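Participant: Could you look at this predicted model? Sequence included:
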Amino acid sequence: MSKDDHNDEQDIASPQIIGKRKLRRYDSLDLESANVKDHHGHNHNSKDVSWAVVLSLAFQSIGVIYGDIGTSPLYVYASTFTDGIKNSDDILGVLSLIYYTITLLPLIKYVFIVLRANDNGKGGTFALYSLLCRNAKVGLLPSQQDEDQEVSNYQLELPSNQLGLSLKLKNLLENSTIAKYILLLVTMLSTSLVIGDGVLTPSISVLSAVGGLKAASPVFTEGRVVWISVAILIILFSAQRFGTDKVGYSFAPIVGIWFLVNAGIGVFNFIKYDPTVIKALNPWYIVQYFQRNGKDAWVSLGGVVLCVTGTEALFADVGHFSVKSIQISMSSVAYPALMLTYSGQASFLRLNQHEVSNAFYSAIPKAIYWPMFVIAVVAAIIASQAMISGTFSIIQQSLALGCFPRVKVVHTSTKFEGQVYIPEINYILMLASILVTVAFKTTEKIGHAYGIAVVFAETITSSFMVLVMLVIWKKHIMVVIMYVCCIMSVEFIYLSSVLYKFPHGGYFPIAFASILLSVMFIWNYVYRNKYYYEMENKVSPDTLRDIVSRSNISRVPGLAIFYSELVHGIPPIFEHYVDNIPALHHVVVFVSIKSLPVSTIPLEERFLFRRVNPRDHNVFRCVVRYGYAETRDEDQQPNFETMLIERLKEFMRNDHFWVCQTRTDQSVELVEEEEEEEEEEEMNIRYGTGDENDVRKKEEELESEIEMIEKARRSGVVHMMGESEVMAGKGAGFGKRIVIDLAFNFFKRNLRQSDKMFDIPRKRLLKIGMAYEL
């Protein structure tokens, strides 16, 4: 135990300090959280983070976040002018569109607005959803507890203006079941689209870079370029297991060189060919572009929007880095380099309009063509890293909130939290990306699909931001209207354009997202129904006391940890176990695993304990709380079992002094009326009237109880875990049977089992089976 932890324990164990606290109710779960000193989770956004760490993260972010948007110059002009350039001024119109699109969406919207809506350093659509769940009761799982709000990083400091509008919208969301389902489904859809980006980004980036071989030599046919791209993709996904930290440091110098060289070539072409393209800063050229081309200009927006690919990953990856580091790297490196690169290509195209189909490679000076080709291929490989890392982050979040089947999440960095790798998802992305590359073969066809995935996900994020601004930030309605008019309107125009290409490949991300959405919804649907079933059939306190007091129940030496996901009570599978095996260990702890709509939970606030009366039966309940961005790491030290028992003993000390203090503190409010008389009588028997002469006796009893826990631990710890067989109930419809009996049970059988989510020794694990009819 560290010195700080020792001081915390002394502080907790002091009756004088406890006496000064005002506890709202006589509940040990509440007691535990009330006794924790104020603590705020550490993340990269903390004010005490040094500039050295911020700059180090900014450097890493160059290699991980900006590879995608940084390689978009490879294909933007070719994807925009698919039928060639009809008017030289059209180049100025498209360049002006690129200028203002990159400025509005990645820079202003994401870097300076959306990143502020991070959830204690974590980003992505689920972070926005968790913020809403925390500030309004829009979650569909009935596992909320009053104690949750006492987690140190649970509450937000909110401005007070526009309170009336905020309350009206909040009440509307809380009172509408349809609104709650829509929020959850849209969150899942956005997550599915970002995962789809993780498939399309590697395909289009690598294929467009390797396509430079076709321009250099006729030996490299389209088929050979495709298979070279496939080989590169296999290498890329195989490197993911080394982690974001190592990949970031390896890739950052390369992407930095990519930005620097492209900016240099851009300046060279700008001076050599046509410096007058600077006129594109005037947005009037956009108006003229649409006047000249009409519908064709609108259709071409599907190519222009590819200049902002990867911006959703920028938000999802904030958990790997920090807001400040991303703001620095975007403003000082990525944004100016992109502006110069697109300007240089436009200058070249003004005098070489026939080269538009291969604009990037044609604009490279011949003397550095092959070095640039090598850098382009490597940068294209790196471009995929942004979406892959973002995919891992959002799947980790959805997994914790019960919205994704169980998969293994591996932390890859001991220095920075939030950097994860998911093996199963990595292999699925690799196979899907290879299939897309082989099937579509050209960047133009992939671009049609890519645009829909990018813009759809961004419009969903903007919609959530409107709710965040109104419900959480409580911004003035005019600020929200400005956001909608300046940013969301632009995104909807782009969305209308990319949807036009639905029949020409745009169907792929929608189909892929629909499959993922179905998987996520099926898992969440059964997960919620299973929870409701356990709530309705839980073991009541009276039944539990009767079970423990039965004459035929043998109490054997040792300590049993009984796992479940039910927060409010004892799961029905426990009674099923006792009916078949009439034996209980000397100490029983019912452990409920719970995810909060918070990114991380401080360790000292993770375990909440409560005694189950009568006290001499040695039965405890414990809620173990995790944030959605945390994992139950199998390699964590100390392990879960050790932490649980140590926190149990700490709770017993706190409970002892709290009970002593309540004998003299008449201001304590007893809310749980059904237990009040029993607790009062028991305290009188065990602790007398609180005379100072009884202090030593009470101390001896406390040490005896703690020694009892330690003795049970030495006798052996057994981990009991329910393995419920879920099936559709009698009279269930055909659709429900398909969802539960086939789909859900297929996922459950073929994916990670619940006992592997903790470091439970296999030799001390006992699984208990029971059938649930939903």
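Facilitator: Perfect, thanks for sending it. Predicted model, so just to flag it, every value in this text is computed and none were measured.
Participant: all contacts plus neighbour counts: C-alpha atoms, from now on.
Facilitator: Noted.
Participant: Tell me which stretches of the stretch 1-150 of the chain form helices.
Facilitator: Applying DSSP state H, counting those that start in this stretch to the stretch 1-150 of the chain gives helices spanning 3-13, 15-20, 28-34, 51-64, 67-70, 76-80, 88-102, 112, 125-135.
Participant: who's in contact with the last one?
Facilitator: Contacts with helix 125-135, where a contact means CA atoms under 8 Å, 6 or more residues apart in numbering, come from 117-119, 138-139, 154, 183-184, 187, 190-191, 316, 394, 397-398, 461, 464-465, 467-468, 471-472, 597-599.
Participant: rewinding a little: save the helices of the stretch 1-150 of the chain as TSV, and put in mean neighbour count and distance to I328 too.
Facilitator: Below are the helices of the stretch 1-150 of the chain laid out as TSV (neighbours: other CA atoms under 10 Å; distance: least, CA to CA, whole Å):
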stretch	mean neighbour count	distance to I328
helix 3-13	14	34
helix 15-20	14	45
helix 28-34	21	38
helix 51-64	21	7
helix 67-70	29	16
helix 76-80	25	25
helix 88-102	22	16
helix 112	16	11
helix 125-135	23	22
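Participant: Among these, which comes closest to D546?
Facilitator: Among the helices of the stretch 1-150 of the chain, the nearest to D546 by CA to CA is helix 28-34 (21.6 Å).
Participant: What residues of the host helix or strand of W298 count as buried?
Facilitator: According to DSSP states H and E, W298 maps onto helix 295-304. Buried positions in helix 295-304, judged by neighbour count with 16 or more other CA atoms under 10 Å: A297, W298, V299, S300, L301, G302, G303, V304.
Participant: which residues does the last one contact?
Facilitator: Looking back up the chat, that one is V304. Counting by CA under 8 Å, 6+ apart, V304 touches V76, Y77, S79, T80, V94, L97, I98.
Participant: rerun at 7 Å
Facilitator: By CA atoms under 7 Å, 6 or more residues apart in numbering, the contact set of V304 is V76, T80, I98.
Participant: any idea how far it lies from F81?
Facilitator: V304 sits 9 Å away from F81, going by CA to CA, to the nearest Å.
Participant: thinking again about what came up before, weed out the non-buried ones from the contacts of helix 125-135.
Facilitator: 117-119, 138-139, 154, 183-184, 187, 190-191, 316, 394, 397-398, 461, 464-465, 467-468, 471-472, 597-599.
Participant: what does stretch 210-228 rub up against?
Facilitator: L207, S229, Y361, F373, V377, T437, V438, K441.
Participant: The structure to be compared is supplied as follows:
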Amino acid sequence: MSNHKDVNKLSAAGLLISLGIIYGDIGTSPLYVFKAIIGERLITADLILGGLSCIFWTLTLQTTIKYVIITLQADNKGEGGIFSLYSLVKRKAKWLIIPAMIGGAALLADGIMTPAVTVSSAIEGLGIIYKDLPTVPIVIAIISVLFIVQQFGTSLVGKAFGPIMWLWFTMIAVLGLVYVLQFPEILKAVNPYYAYHILTTNPEAFLIIGAVFLCTTGAEALYSDLGHCGRANIRISWIYVKICLVLNYMGQGVWLWKMQGQSLGDVNPFYHLMPDWFLIWGISIATVAATIASQALISGSFTLIAEAVRLNLWPKVKINYPSNQKGQLYVPSMNWVLCIGCIIVVLIFEKSTNMEAAYGLSITIAMLMTTILVSIFLMRKRVPMYLIIIFLTIYGVIELTFLLGNAAKILHGGWFTVLLGTSLFSIMWAWFNGRRIRNRYMKFVDIEKYYPIISKISEDSTIPKYASQLVYLTSANFNSEIESSIMYSMIQKLPKRADVYWLLHVDVTDEPHTMEYKVVPLVPGKLIRVDFKLGFRVEQRINVLFRKVVEDMVKNNEIDITSRYESLHEHKIAGDFRFVVVEKVLSTSNSLDFVERITMIYYRILKNFSVPEEKGFGLDLSFVTVEKVPLIVDLPTDFVLKRIE
């Protein structure tokens, strides 16, 4: 388990890592935000000052106050992110699973949109030097390489991220500063009056708000990466990042000031801050920064899926650990889904301007869900109710306004995000509820009644021996009960004689890194139950964990695993272990209502794509038997069956 205290230590290395991992998304927003605010509109002093004021206050209220100051408090043993937050508050109410699922689905949808938008914006800068350059093939090539590299782990690249992002932030700050010094008056845009003025007088205020929102899209990622960087490092590095961002936006404002009365067309103010000789360098650094931003989001999506799997919100999928670095994981199925998704986005929308409409919508939704969960967290922390109501009101209003601003873009591309987010949400919903319906029909029996039978079977030499040590995975939460399907498999289906029977139970805790176990001898030397308590970030390798438990028990003389076969016993050879995984299949669905029936059909389809249970628990497949046992739904008792001679 990682040391919780280390996570919150401030260090130079920590600050540099934070720059590399966290701020990619929010740090590359100057590439497209101002261009999106101006859009097709005529450039006016009101629009420039109002846009700048909106950007400044959005960064202050949304990123600084909501995320950096308030939400970072909600760390779950040093880990952040929407599922960590949900784990902290889920005891409060059952319905909290809904905002957690919606937020998770929205963040995954964002993982598909971000690489497409940021890489396209960066590459489009080349259009200034090379007119009519086809950018789509270049963008697709960069994105493809990015996803192919994922499987090798990103720890090597990760070390280079910090210095490169530092270079990027310093570069955008200097570019902006040069212009601000020419016209310092631009800084008056910090006055919130200008934001208020444009939003109350401009008929297209909602569209402007939708564009402004793009400047804070990375705030959610900042919270998710809490575990990698620590609170203190994030808070201090954000000061530098915010200054650099504001300077660059102000610089773009000065450049636009000279363009009053004209319209932008295809011009991107960001690249016009650069002197001609610097353009190619600037574009190269921008492209690398955009790639890093995408990388951070992809890694975030992997972590999100791994957590969702352990919280039973996503089908079990294969998860690889390419390097020993903490939190480094790779989910092959998700990698290729994201990859195909990104390429489709680039092919459908072609230009970053067209993508901006689809972008932002999913993140607004994720932020709203975080607001709901954070307010519940603050209630748990016994923060005075009036403060929670203020928090909910302010951020509810801000985020709903942003949502309406982004909803205005649904026809212009937002439909894509809605479609994407809804399909991801439907997977979580069907998986979570399918399991719930299945578990409802699982029958548990009192295990004590079976103690004498189990002891007798174990000694009955007329039954051929099935294994020396026979292991079952059980989902019964209490020592006193067991699934009837396990008893059926052990005693009736094919009576299984073994020297020792083991029952293993895995409990996923609300804390991220717990690794504990408890041994309960139910029938001494014959039937033993082991309960594992594993954190939602811990890989469930039951094979390895169980072996460790057995070794400990042998050391403490609690169990003898020497084979009882005479020829092997005298040589002190250990007996064989055999796992039986009982897969419960819902046989008839006539007692389910229409919605549940559809849910179960969807659940079964998803189950075909998921990793089988025995693989999901990391069992050694050479010793596993999988048995399908029907979950018998009680037949109606009111029918009459007539016997005829």
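Facilitator: Looks like it arrived, so ask away. This is a predicted model, so every value here is computed, not measured.
Participant: ok, back up a step: nearest to S518 of structure 1 among the buried residues of helix 295-304 of structure 1?
Facilitator: Among the buried residues of helix 295-304 of structure 1, and counting by CA to CA, the member closest to S518 of structure 1 is G302, at 27.3 Å.
Participant: Read off where the longest helix along structure 2 ends up in structure 1.
Facilitator: Criterion DSSP state H: the longest helix present in structure 2 is helix 279-310. Aligned using TM-score structural alignment, helix 279-310 of structure 2 spans residues 369-400 in structure 1.
Participant: chain center to the matching stretch: distance?
Facilitator: Distance of stretch 369-400 of structure 1 from the chain centroid (CA atoms, centre = their mean, to the nearest Å) equals 18 Å.
Participant: Then stretch 122-132 of structure 1?
Facilitator: Offset of stretch 122-132 of structure 1 from its chain centre (CA atoms, centre = their mean): 7 Å.
Participant: What residues in structure 2 pair up with that stretch?
Facilitator: Alignment of stretch 122-132 of structure 1 against structure 2: residues 79-89, by TM-score structural alignment.
Participant: ok, now which ones touch the equivalent of G303 of structure 1 over in structure 2?
Facilitator: Residue pairing (TM-score structural alignment): G303 of structure 1 is matched to A211 of structure 2. By CA under 7 Å, 6+ apart, the contact set of A211 of structure 2 is V33, A36, I37.
Participant: who's in contact with the second one?
Facilitator: The neighbours of A36 of structure 2, taking CA under 7 Å, 6+ apart as the test, are A211, T353.
Participant: Map it across to structure 1 for me.
Facilitator: Checking with TM-score structural alignment, A36 of structure 2 has S79 as its match.
Participant: how about the strands of structure 2, start to end?
Facilitator: Per DSSP state E, structure 2 carries strands over the ranges 444-446, 465-473, 481-483, 497-509, 515-523, 527-535, 577-586, 624-631.
Participant: can you count the residues close to the counterpart of F432 of structure 2 in structure 1?
Facilitator: Matched by TM-score structural alignment, F432 of structure 2 corresponds to N524 in structure 1. If you count neighbours by other CA atoms under 10 Å, N524 of structure 1 ends up with 23.
Participant: and the spatially closest residue to N524 of structure 1 that is not a sequence neighbour, how many neighbours does it have?
Facilitator: Nearest residue to N524 of structure 1, sequence neighbours excluded (CA to CA, 6 or more residues apart in numbering): C403, at 4.9 Å. As a burial measure, C403 of structure 1 scores 24 neighbours (other CA under 10 Å).
Participant: Then the one 5 residues further on?
Facilitator: A total of 21 residues lie near K408 of structure 1 under the criterion other CA under 10 Å.
Participant: swap in Y563 of structure 1?
Facilitator: With other CA under 10 Å as criterion, Y563 of structure 1 counts 22.
Participant: for the stretch 201-350 of structure 2, what spans make up the helices?
Facilitator: Using DSSP H, counting those that start in this stretch, helices in the stretch 201-350 of structure 2 cover 205-212, 219-224, 226-229, 231-257, 269-272, 279-310, 332-349.
Participant: quick check: stretch 489-497 of structure 1 aligns to which part of structure 2?
Facilitator: The aligned range for stretch 489-497 of structure 1 is 397-405, by TM-score structural alignment.
Participant: Quick check, central residue of structure 2?
Facilitator: L304 (1.7 Å; CA atoms, centre = their mean).
Participant: ok, now how distant is that one from S84 of structure 2?
Facilitator: Applying CA to CA, the value for L304 of structure 2 to S84 of structure 2 is 10 Å.
Participant: what does Q62 of structure 2 give?
Facilitator: For Q62 of structure 2, the distance to S84 of structure 2 (CA to CA) stands at 20 Å.
Participant: cool, P275 of structure 2 as well?
Facilitator: 45 Å.
Participant: what do you get for L586 of structure 2?
Facilitator: The span separating L586 of structure 2 from S84 of structure 2 equals 32 Å under the rule CA to CA.
Participant: Show me which residues of whichever helix or strand E701 of structure 1 is part of are buried.
Facilitator: Element membership of E701 of structure 1, judged by DSSP H and E, is helix 695-715. For helix 695-715 of structure 1, the neighbour count (16+ other CA under 10 Å) marks K698, L702, E705, I706, M708, I709, E710, K711, A712, R713 as buried.
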